[in-house]
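> my questions concern the predicted model and sequence given below.
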Amino acid sequence: MTDDARVPLATLRRIAVAGGIGTVIEYYDFFIFATAAALVFPKVFFPALGSAAGTTAAFATLGVAFVARPVGSVLFGHFGDRLGRKRTLVATLLTMGLATAAVGLMPTASRIGMIAPILVVALRFLQGLAVGGEWAGATLMAAENAPVARRGFWSVFGSFGGSVGLVLASCTFLVTGATMSEQAFDEVGWRIPFLSSLLLVGIGLVVRLRIEETAVFTEEAARRGTAPVPLAEAIRRQPREVLFACGLLVMVFAFYYIAVSYFLTYGTSHLRLSRTTVLALSLVPATMFGVSMAASAWLSDRIGRKRIIVAANLIAVPWALVLFPVVEAGGVITYCVCATVTVAIAGIAYGPIGAFLPELFATRYRYTASGATYNAAGILGAAIPPVIAAPIMDSYGSLAFGGFLAVLCLISLVSILALPDNRHVRMDGGASATESDSGTVTAV
């Protein structure tokens, strides 16, 4: 089956649900760790370091996953390009679910000392491996089945799961924290969201086991075989696309994780807002992220993906400079508005990415190349900013940190300007998309 053959609407819906529910579960698991790192982990795993250093250490633990994500994208991408998308997605789901449940069972530092944070780091690394292989596979299942004219719309469901996962994570912590004393929450309550993920994983497995492998992959494997080393082949055949795709999502990662993770700590420690307040307010930007992402994905099928991503990055540069000075000057409403605008900008740029990245690369290494470049941006955009935000603002002020964020936005802007908009190419490498002698994918 090729891009020209019509996939039944019922099949597309089933694929969208399978991709979406899987990423909901994986990002729920991923975000409950981020929430716990902001609210609980400094006290339960790093108490000897004190408040400021403990918070920095907790966010460094959070950042371990973003170092693991490119490794996971190469590892799972390798199997996804050689064995198929479906089996690989089942593996990522199981890895994430078991690692997350293990965090919920972890003894605290007061019981087993330094072994506790070491084990948490190891489990966070496993989470990073899993989510590193998740996004590319979930979006490819949709992108390789969707009709060309609506590829942006159908490909967003894998990304949309991240927004829903964040809402679920925030709601779980909000309900747990609101129904328990602070002491009970710190001792037991924070574990409930982690252990609850086992139920979600079971649901996700049932759904994913019912979908079929993409025809684009099976036909390519039958016709030309699979790439022995997909990453090496991607770098050799499309070095320019690989290079600039690595910078494409730096702004999205930076804006998103500053708004949904660091803002929790900033709101409680700097603005003196209650934990319940910041968790409740986090639902607003989480919802806006999904709305802005869905709208831009739909629009990208009509006006082009590149135009939308360029526009979002142009807006992001000045917003990065004024974000924290504005937050510091305002109260609760300003805090919520700033977080919401920040994730809305990220969502606008992120919406078309589910189709844009797969469209850049050939089928033989599409899973690996899409996942590796996507997650490479996470190291610079997501792992570093939350860790260095507090030290930079304490030493040099919020404007200095805004300047750092603006530089990250410029990296993404340059990257998108250097890449083509391939929304009209076919995913099967047939008459609408072929590899030239140099290996690049071109529309014909």
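Yep, it's here. Numbers count the residues shown, from 1 in each chain.
> for the rest of this, base every contact and every neighbour count on C-alpha atoms.
OK.
> so which helix or strand takes in the residue most central in space within the chain?
Geometric centre of the chain, nearest residue: Gly162, 6.6 Å, by C-alpha atoms, centre = their mean. Using DSSP states H and E, Gly162 sits in helix 151-178.
> that helix: which residues count as buried?
Neighbour counts over helix 151-178 (16 or more other C-alpha atoms under 10 Å) mark 151-174, 176-177 as buried.
> same deal with stretch 437-444?
Applying 16+ other C-alpha under 10 Å to stretch 437-444 flags Gly439, Thr440, Val441, Thr442, Ala443 as buried.
> kindly report the same for stretch 199-215.
Applying 16+ other C-alpha under 10 Å to stretch 199-215 flags Leu200, Val201, Gly204, Leu205, Val207, Arg208, Ile211, Glu213, Thr214, Ala215 as buried.
> Ala5 in helix, strand or coil?
Secondary structure assignment for Ala5 (DSSP: H, G, I helix; E, B strand; the rest coil): coil.
> and it, how many residues sit next to it?
When neighbours are defined as other C-alpha atoms under 10 Å, Ala5 has 10 of them.
> on that earlier part again, so how far is the helix holding Gly162 from its chain's centroid?
11 Å (C-alpha atoms, centre = their mean, to the nearest Å).
> give me the helices and strands touching that helix, please.
The contact analysis (3 or more C-alpha pairs under 8 Å, 6 or more residues apart in numbering; DSSP states H and E) places helix 151-178 against helix 9-39, helix 115-143, helix 191-208, helix 275-281, helix 283-303, helix 353-360.
> one more to weigh against that first structure:
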Amino acid sequence: MSVPAVPLDAPPGQPRKAAMAAWIGSALEYYDFFVYGSAAALIFPKVFFDESDPATATLLSLATFGVAYAARPVGALFLGHFGDRADRKKIMVFTLILMGVSTFLIGCLPTRAQVGGLAPVLLVLCRVLQGISAAGEQAGANSMTLEHAPPDRRGFFTSFTLSGTQGGQLLATLVFLPVAALPEDQLLSWGWRLPFLLSFAVAVVGYVIRRTLQETPAFTQQAATEGVVRMPLVVLLRDHRVDVLRVVAGAVIASVSTIFTVWALAYATSDAVGISRSRMLWVGALANVAALGAIPLWAKLSDRVGRRPVFLVGAVGSAITMFLYLWAVSTRSYPLILVLGVVAFGVVYSAANGVWPAFYGEMFSTRVRLSGMAIGTQIGFAVAGFAVTFAAQIAGPDGDDWSAVALFTAALCVPPVIAAVTARETHRVPTEHLGVRDGLESAQPATVTA
């Protein structure tokens, strides 16, 4: 494959514009995604699965949370294909609109008391649409920011996607705080719908923000010189299958996030512990505030010392601090829960969370970057989505065996550690040379089209 002789420079201001579009778009998209997580832990067992005993209802509700993660690999195949072949920007606009519409529809759904078994079926269908949307969101935004960023600051600029994700999670938590404080009858009748109905604004705002973005210099030059790949998946599996497996293993680190935000919330507010919904939502809110500051700092550090050491700090540290956090929840000591929640999720987990957009994206060339990131991350994220369901089963019939869940979480941190240890360090590799090594990616006319 021929490599450009000069660096690919983005137009002035475009790196910042792309980063801000990624931040705002991800925040709006993941507001929708995490609103569902809070509702699955606190509301849906009583609205869509109220015919079951409380423990079974919670288990079924958490399983619907994981359904979106099962849909994400399927969405990644299609969105990755079109993002690498056609246009990164169009994918970013499409995913945001799809997320806004599907979340709005959840807020309009009838309950089980109104239409019986049809209600949870419709809920699952809407959740599948959310999963398809999320499959292309981060990979598209990460590819866009990485290819616009200066080579020595790719970690910092790509981290805006993930700090936007944390911003969306914070927004979802803050919206749920007044809703969760409503009287039980109002909460279960109409109050829970409000955070979902607000997502109508997502489709409108997302379109306005992202439609003015320019295509990246790397993708534009690729299309103008060698042409884009007709079948990105073929090239990806031929030249980058080991890196795809690394991304799959690394993405399992997202289990820390899902267990913290969903299972731990359900556990802490259950009869076994008895902490109020509002107090636990504040733990998540403050942890996300800390993450908003920690993510860009970890990312800037990775621009100096490399992606691998920072990612390893996050993966190994999360295995330890999540154990401490779940222990704190079991003690019912709110100050301890608050401090350890902020440290575990807001600071330590942010080391891995803030650096993976650059770490994974730098494994692939421009021709297959979006496909490689989308497919690899979404398979790993599927494991993370159902980690909540497995945690609920591991926790025993009373849902209070927190130590088993902590060990389970630590075990899920092992694949990301292996992925980081075996990966190449790429933070100093020029953007136009990323993913090109040892004769890989020799252009083949059968797979490339102008």
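Cool, got the structure. All of these numbers come straight from a predicted model, not from anything done at the bench.
> ok so, going back, now for the counterpart of the residue nearest to the centre of structure 1 in structure 2: which residues touch it?
For Gly162 of structure 1, the aligned position in structure 2 is Thr165, judged by TM-score structural alignment. Neighbouring residues of Thr165 of structure 2 by C-alpha atoms under 8 Å, 6 or more residues apart in numbering: Trp23, Ser26, Ala27, Glu29, Tyr30, Tyr31.
> specify which member of the buried residues of stretch 199-215 of structure 1 is nearest to Thr287 of structure 1.
Leu200 (20.4 Å; C-alpha to C-alpha).
> leaving out sequence neighbours, find the closest residue to the aligned residue in structure 2 for that closest one.
Alignment note (TM-score structural alignment): Leu200 of structure 1 maps to Val202 of structure 2. Nearest residue to Val202 of structure 2, sequence neighbours excluded (C-alpha to C-alpha, 6 or more residues apart in numbering): Gly100, at 5.1 Å.
> ok, Gly284 of structure 2 to Val242 of structure 2 distance?
35 Å (C-alpha to C-alpha, to the nearest Å).
> what's the closest non-adjacent residue to the equivalent of Val175 of structure 2 over in structure 1?
In structure 1, the residue equivalent to Val175 of structure 2 is Thr172, according to TM-score structural alignment. With C-alpha to C-alpha, 6+ apart as the criterion, Thr172 of structure 1 has its nearest non-adjacent residue at 6.1 Å, and that residue is Pro193.
> which position in structure 2 pairs with Ala259 of structure 1?
Under TM-score structural alignment, Ala259 of structure 1 pairs with Phe260 in structure 2.
> count of neighbours near that match?
Neighbour tally, Phe260 of structure 2, other C-alpha under 10 Å: 21.
> OK, contacts around it?
Met322, Phe345.
> and it, helix, strand or coil?
Phe260 of structure 2 is classified as helix under three-state DSSP.
> and for Thr434 of structure 1?
strand.
> which position in structure 2 pairs with it?
Using TM-score structural alignment, Thr434 of structure 1 lines up with Val436 in structure 2.
> what about that match, distance to Asp9 of structure 2?
19 Å.
> hmm, back to that, so which of the helices and strands packed on helix 151-178 of structure 1 gets nearest Val64 of structure 1?
So among those, helix 115-143 is nearest, using C-alpha to C-alpha, at 6.0 Å.
> who are the packing partners of that closest one?
By 3+ C-alpha pairs under 8 Å, 6+ apart, helix 115-143 of structure 1 packs against helix 9-39, helix 50-82, helix 85-104, helix 109-112, helix 151-178, helix 353-360, helix 366-378.
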